[in-house]
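# task: produce atomic coordinates for the following.
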Amino acid sequence: MAVQTAGDPGLVLRSSQGRGVLAATILGSGMASLDGTVVNVALPRIGKDLGAGLTALQWTLNAYTLTLAGLLLLGGSLGDRLGRRRVFVIGVIWFTAASIGCTVAPDAALLIGMRALQGVGAALLTPGSLAILEAVFRREDRAAAVGAWSGLGGVATAAGPVLGGVLVGVAPWGWRLVFLLNVPLAVVVILLSTHYVPETRDEQSHGRVDVPGAVLAALGLGLVVYALTEGPRSHWNPIMIGMVVVGVALLAAFLAVEAKGDAPMMPLSLFRSRDFSGSNLVTFVVYAALSGALFLIPVQLQLVSGFSPVAAGSSLLPITAVMLLLSARAGRLAQQIGPRWPMTIGPIVAGAGLGLLARVGAHASYLTDVLPALLVFALGLSATVAPLTATVLAAAPPHQVGVASAVNNDIARAAGLLAVAVLPGLAGITPKAYASPAALSTGFHHAVLISAALCAFGGLLSAVLVGKELAPTERCRDEDPAALQPHCAISAPHARP
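A predicted model of the protein is given here:
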């Protein structure tokens, strides 16, 4: 097919080719989001089947998120330069090959390695899915395409915990089927992509691909997260402390490279906007809180409260349902009254919901103990995520909206990565405590209260740092706020798995 530049999109959404493009991008990005939600539910069974303790389970999540967060911006840059369809398809193939490796992993070490490789594939396909929609559809259809991508992607995310619970319940090895499902999905995505998706690239991209920035970011994050995960178990010996110091130094070097580079992955000029900087700081705090809590909720429900994998997976469905119902309305409200108040009240309400989860213990009832807390949490999150995304996009110059979205996405993933590494230790959930239901439950209560406080702090930050009105960019005026939905960790948009 002919190469189409970023400046001349013209595909009609309701055409057969338009529907094919939409299906390919939804299914492709849905693969990554599905794995994220399924693996959370499967963690206790993975631990039993492979003899893995708490630290190995933390790495089962963090190995994926680490490579994804470290390489996400590089994946978007490669797509702009080498062709978005090409990099998207390569990402799907890579992700699927690593999924097969996860399926046959005989022990936790190989599973963790395959999860890291999955993250590399996801870093190639995730930014490409949205970039393709932005590049190929005509302007009047773009918001509808992105809205359909977000909404239908939410169905995949919502189905993930239930599907994971069903497959995990088949047998102790049922969690392996979760990864095997990616194979037929990948075949469909590749066929749709080669048949319907036109190749596009940014002909104005200049300079070399920011490989030094990607390497520094990945190594810096990797050392810091490894030390924070392993440090408590090793009683913070000098090697672990040294890793933190070196990791922080590498991240500082990453910022220096981004400041001086000709084509940086993360243009630091974006952070000159107070709204952009403030919204990303709120993103970091709030997503750290929810990622840490959501890592532990399925574990608590299964190992302490006695829920089956299916019940534990299904328990989170109300969050997705409420967000699908209310997020677009929250986006429209932020357009009318400005983002400050929704982004202030929303995290505080979400924090109250997390605080209510401290009532969940050994004999918890879903209807009286779990569901009310999750509904309050979902209400707060619904008021937060769409205004947060709209503020990030509105604060960026029109030609940098894509990279602004990617930066915000990456900050959220990095926050989740650090939270999963740090929160269990802060809450007293050591590998020894993980093996004791009573000690695990006590640690869980501490963890959700810490997460609740973080959420509330995010609301206070919004009150101080976020402006009263959205910046009047062309994109904000022309696009439907319903389409400005973020890659939320637990809701429609994908992924922050």
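# every contact and neighbour count from this point should use C-alpha atoms.
Fine.
# what does stretch 437-445 rub up against?
By Cα atoms under 8 Å, 6 or more residues apart in numbering, the residues outside stretch 437-445 that reach it are 296, 300, 303-304, 357-362, 424, 427-429, 433-434.
# which one of these sits in the busiest neighbourhood?
The most crowded member of these, judged by other Cα atoms under 10 Å, is residue 424 (27 neighbours).
# which residues does that one contact?
Residue 424 touches 430, 443, 447, counting by Cα under 8 Å, 6+ apart.
# ok, how many other residues are close to the second one?
Applying the criterion other Cα under 10 Å, we find 25 residues in the vicinity of residue 443.
# isn't residue 72 up against residue 121?
No. Contact criterion Cα atoms under 8 Å: residue 72 and residue 121 do not qualify, at 9.6 Å.
# could you point out the longest helix of this structure?
As assigned by DSSP state H, the longest helix anywhere in the chain is helix 16-50.
# could you give the angle of the next helix or strand after it to helix 16-50?
Downstream of helix 16-50, the first helix or strand assigned by DSSP states H and E is helix 54-82. Interaxial angle, helix 54-82 versus helix 16-50 (axes from the mean of the first three to the mean of the last three Cα atoms, to 10 degrees): 160 degrees.
# isn't residue 448 right up against residue 357?
Yes. If you go by Cα under 8 Å, residue 448 and residue 357 touch, sitting 6.7 Å apart.
# one step back: in helices, which of the contacts of stretch 437-445 fall?
Per DSSP H, the subset of the contacts of stretch 437-445 in helices is 296, 300, 303, 424, 433-434.
# reformat these as JSON lines; add distance to residue 47.
What follows is these, written out as JSON lines (distance: Cα to Cα, whole Å):
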{"residue": "296", "distance to residue 47": "14"}
{"residue": "300", "distance to residue 47": "14"}
{"residue": "303", "distance to residue 47": "11"}
{"residue": "424", "distance to residue 47": "16"}
{"residue": "433", "distance to residue 47": "15"}
{"residue": "434", "distance to residue 47": "11"}
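# out of the residues you listed, which is nearest to residue 383?
In terms of Cα to Cα, no member of those lies closer to residue 383 than residue 296, at 23.4 Å.
# and that closest one, what is it in contact with?
So residue 296 contacts residue 444 (Cα under 8 Å, 6+ apart).
# let's see this one next, to set against the first:
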Amino acid sequence: MTQQSVATSDKLDAAVLKVAGVVVLGAIMSILDVTVVSVALPTFQTEFDASYARVAWTMTGYTLALATVIPLSGWAADRFGTKRLYMVALALFTIGSGLCATADSIGELIGYRVLQGLGGGMLMPLGMTIMTRAAGPHRIGRLMAVLGIPMLLGPIGGPILGGWLIDTASWHWIFLINLPIGVVALIYAQMALPKDAPEPSESFDFLGMLMLSPGLALFLYGVSSLPEAGTFSAAKVWAPMLVGGALVVAFVLYSFKPRHPLLDLRLFRNRSLTIASVTLFVFIIAFMGAGLLFPSYFLQVRGETTLAAGLLMAPQGIGAVITMPIAGILADRVPIGRTVPFALALIVVGFFGFTQVDPQTSYWLLEGSLFVMGLGMGGTMMPIMTSALRTLQAQEVARGSTLVNILQQIGGSIGAAVMSVILTNELNGSRPIPGAVDPSGKPITEAGLAIAAQQRPEILQQMPVDPSIIERGLDFAARSFAHTFWVAFALVLATFIPAALLPRRRTPAQPLGDDESAQARTPVVIH
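Model (predicted):
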């Protein structure tokens, strides 16, 4: 079957699904890795004797690498070919996984996670480029429904798999498991993906790259250093943020001059793209930032095992399983201004349950809240992305999705940093235990001891304390989580403001046209 006949048919046939299998396999590796590591953070604290803010860099370093390579993906796909570049990304991710398992210090682990991120950052954009070449942008909604498979497996399977591997084997296996999957994915990609015929259509914007990529990396580094420093006045926070912000501003001013800038900000003249980007940006700051704290509450306040925490997170993914395929179909038929507000309302209802947490909150309430949030999430992110891309010309889709992905990475980093700072500051307000200090000489607080005892009960044998101290500490820790969730809840409510401007009338998809090079560059990523 020819590429044109595939692209113009109404359904995703066997030829498209064969290619989709490669993309889904790579996406499963990348997305599972993010969710698996999220439940391993407390384990890293224990294994490497490091603070939560320090081990959080295993997530942040990965995100920084993503933000750095995403702007380069579209140009590199044209220059070197999508198949060749996709296999390089798979190899980088797999090698990075193997190296992570050999890490002897938290610094080494963070460095290897950056290498993983350089590969992982290209997997989804390149995979979507390959799929759109086969199916055409007029079926983006259906494509997103197919790519929803790894997005659903991530929230469900990642925490469970990570918890099981950590509890039954060791943390090393959350990375080692990627090695056989990576080898299979490389063989499958070599067999299933069409041969490359790279035809560079644009000159590379080196000056833009020298401003944007380092600017983003420095800015996000400063933002992500905030939880560890605890204040904006720390040089490691404001200095990289200032330099990075200046480079990004310089790029913004410069980007309107070249014909083919690294990031085409002219596309923000498109009202639909702008509104969708703002809506997604605000939502991600709120939801993704707080989302990292859900398993932490189960681990630190409720004393659950890593596996149990993963299982307790499953209802969120199950809820998304129900709505995401439906949302993918509706996105091609119904204006999202009529559906997304209802999905956001479900998230608000579910989120409210976590603002009420205490050390004995009913698991029925918490699991029900996660399920309702999952229902809402499945009907929010994918339709917003689909709606934005439908209004772009074929040659604009790659650049438009790159814009949205950069905003998504910035929003996720800001959200994680802000929520971590709020939670850390709240916990630091706990009453210190008279005469108790940690190895660094810092006073041990009631909340700090209670959280440590929940994860390692043997601590109480080494340091006998009045049980009322542990009880007060857990109460304080739970209130700290609740206060942090209230901030995220307010931000989710703020998402309704830009969401009210989403299109409520049907907008026809832009025609594919005859420009096959434009057709070949359509990276869409929800990472």
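# relative to residue 49 of the first structure, which of the ones in helices among the contacts of stretch 437-445 of the first structure is nearest.
Among those, and counting by Cα to Cα, the member closest to residue 49 of the first structure is residue 303, at 14.5 Å.
# can you tell me how far that closest one is from residue 439 of the first structure?
Per Cα to Cα, to the nearest Å, residue 303 of the first structure is found 11 Å from residue 439 of the first structure.
# swap in residue 278 of the first structure?
Counting by Cα to Cα, the gap from residue 278 of the first structure to residue 439 of the first structure is 37 Å.
# likewise for residue 277 of the first structure?
39 Å.
# again, but for residue 454 of the first structure
Using Cα to Cα, we find residue 454 of the first structure at a distance of 23 Å from residue 439 of the first structure.
# just give me the neighbour total for residue 399 of the first structure.
The number of residues near residue 399 of the first structure, taken as other Cα under 10 Å, comes to 9.
# which position in the first structure pairs with residue 391 of the second structure?
Using TM-score structural alignment, the partner of residue 391 of the second structure in the first structure is residue 395.
# er, residue 284 of the second structure I mean
Looks like residue 284 of the second structure aligns to residue 287 there (TM-score structural alignment).
# so that match sits against residue 414, correct?
No. Residue 287 of the first structure is beyond contact range of residue 414, at 9.0 Å (criterion: Cα under 8 Å).
# who has more neighbours, the two?
Shown here are residue 287 of the first structure and residue 414; by other Cα under 10 Å, residue 287 has more neighbours (26 against 23).
# list the contacts for the more buried one?
So residue 287 of the first structure contacts 412-413, 415-416, 489 (Cα under 8 Å, 6+ apart).
# could you tell me the angle between the host helix or strand of it and helix 16-50?
According to DSSP H and E, residue 287 of the first structure maps onto helix 274-303. Taking the same axes, to 10 degrees, one finds helix 274-303 of the first structure and helix 16-50 inclined to each other by 50 degrees.
# chain center to helix 274-303 of the first structure: distance?
10 Å (Cα atoms, centre = their mean, to the nearest Å).
# circling back to that earlier point, could you count how many residues lie near the match of residue 391 of the second structure?
Neighbourhood size, residue 395 of the first structure [other Cα under 10 Å]: 25.
# list the contacts of it.
Residue 395 of the first structure neighbours (Cα under 8 Å, 6+ apart): 273, 275-276, 470-471, 473.
# most neighbours among these, which one?
Counting by other Cα under 10 Å, top hit in these: residue 275 with 27 neighbours.
# that one matches what in the second structure?
Under the alignment (TM-score structural alignment), residue 275 of the first structure pairs with residue 272 of the second structure.
# how far away is that match from residue 84 of the second structure?
33 Å.
# try residue 12 of the second structure
Per Cα to Cα, residue 12 of the second structure is found 24 Å from residue 84 of the second structure.
# which positions within stretch 48-61 of the second structure qualify as buried?
Buried positions in stretch 48-61 of the second structure, judged by neighbour count with 16 or more other Cα atoms under 10 Å: 52-61.
# onto which residues of the first structure does that stretch map?
Going by TM-score structural alignment: stretch 48-61 of the second structure matches residues 50-63.
# from the chain's centroid, how far away is that stretch?
In terms of Cα atoms, centre = their mean, the centre of stretch 50-63 of the first structure is set 18 Å apart from its chain centre.
# hey, where'd the helices end up in the stretch 151-300 of the first structure?
175-180, 182-196, 211-230, 238-260, 274-303 (DSSP state H, counting those that start in this stretch).
# could I get those helices as CSV with distance to residue 375 of the first structure?
Formatted as CSV, these follow (distance: least, Cα to Cα, whole Å):
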stretch, distance to residue 375 of the first structure
helix 175-180, 27
helix 182-196, 31
helix 211-230, 31
helix 238-260, 38
helix 274-303, 14
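# buried deepest among those helices, which one?
helix 274-303 (a mean of 24; mean count of other Cα atoms under 10 Å).
# compared with the second structure, how much does the helix or strand that that one is followed by deviate?
Moving toward the C-terminus from helix 274-303 of the first structure, the next helix or strand (DSSP H and E) is helix 309-314. Compared with the second structure after fitting, helix 309-314 of the first structure has a mean deviation of 1.3 Å; criterion: mean Cα distance after the TM-score superposition for the first structure.
# helix 309-314 of the first structure aligns to what range in the second structure?
Aligning helix 309-314 of the first structure against the second structure (TM-score structural alignment) gives residues 306-311.
# ok, and what's touching the matching stretch?
39-40, 156, 158-164, 166-167, 295, 298-299.
# got the end-to-end distance for stretch 196-212 of the second structure?
Terminal residues of stretch 196-212 of the second structure are spaced 28 Å apart (Cα to Cα).
# OK, contacts around the match of residue 275 of the first structure?
Per Cα under 8 Å, 6+ apart, neighbours of residue 272 of the second structure: 387-388, 391, 502-503.
# farthest pair in these?
Pairwise distances across those (Cα to Cα) peak at 12.4 Å, for the pair 391 and 502.
# I'd say residue 470 of the second structure and residue 447 touch.
Yes. Counting by Cα under 8 Å, residue 470 of the second structure touches residue 447, with 7.5 Å between them.
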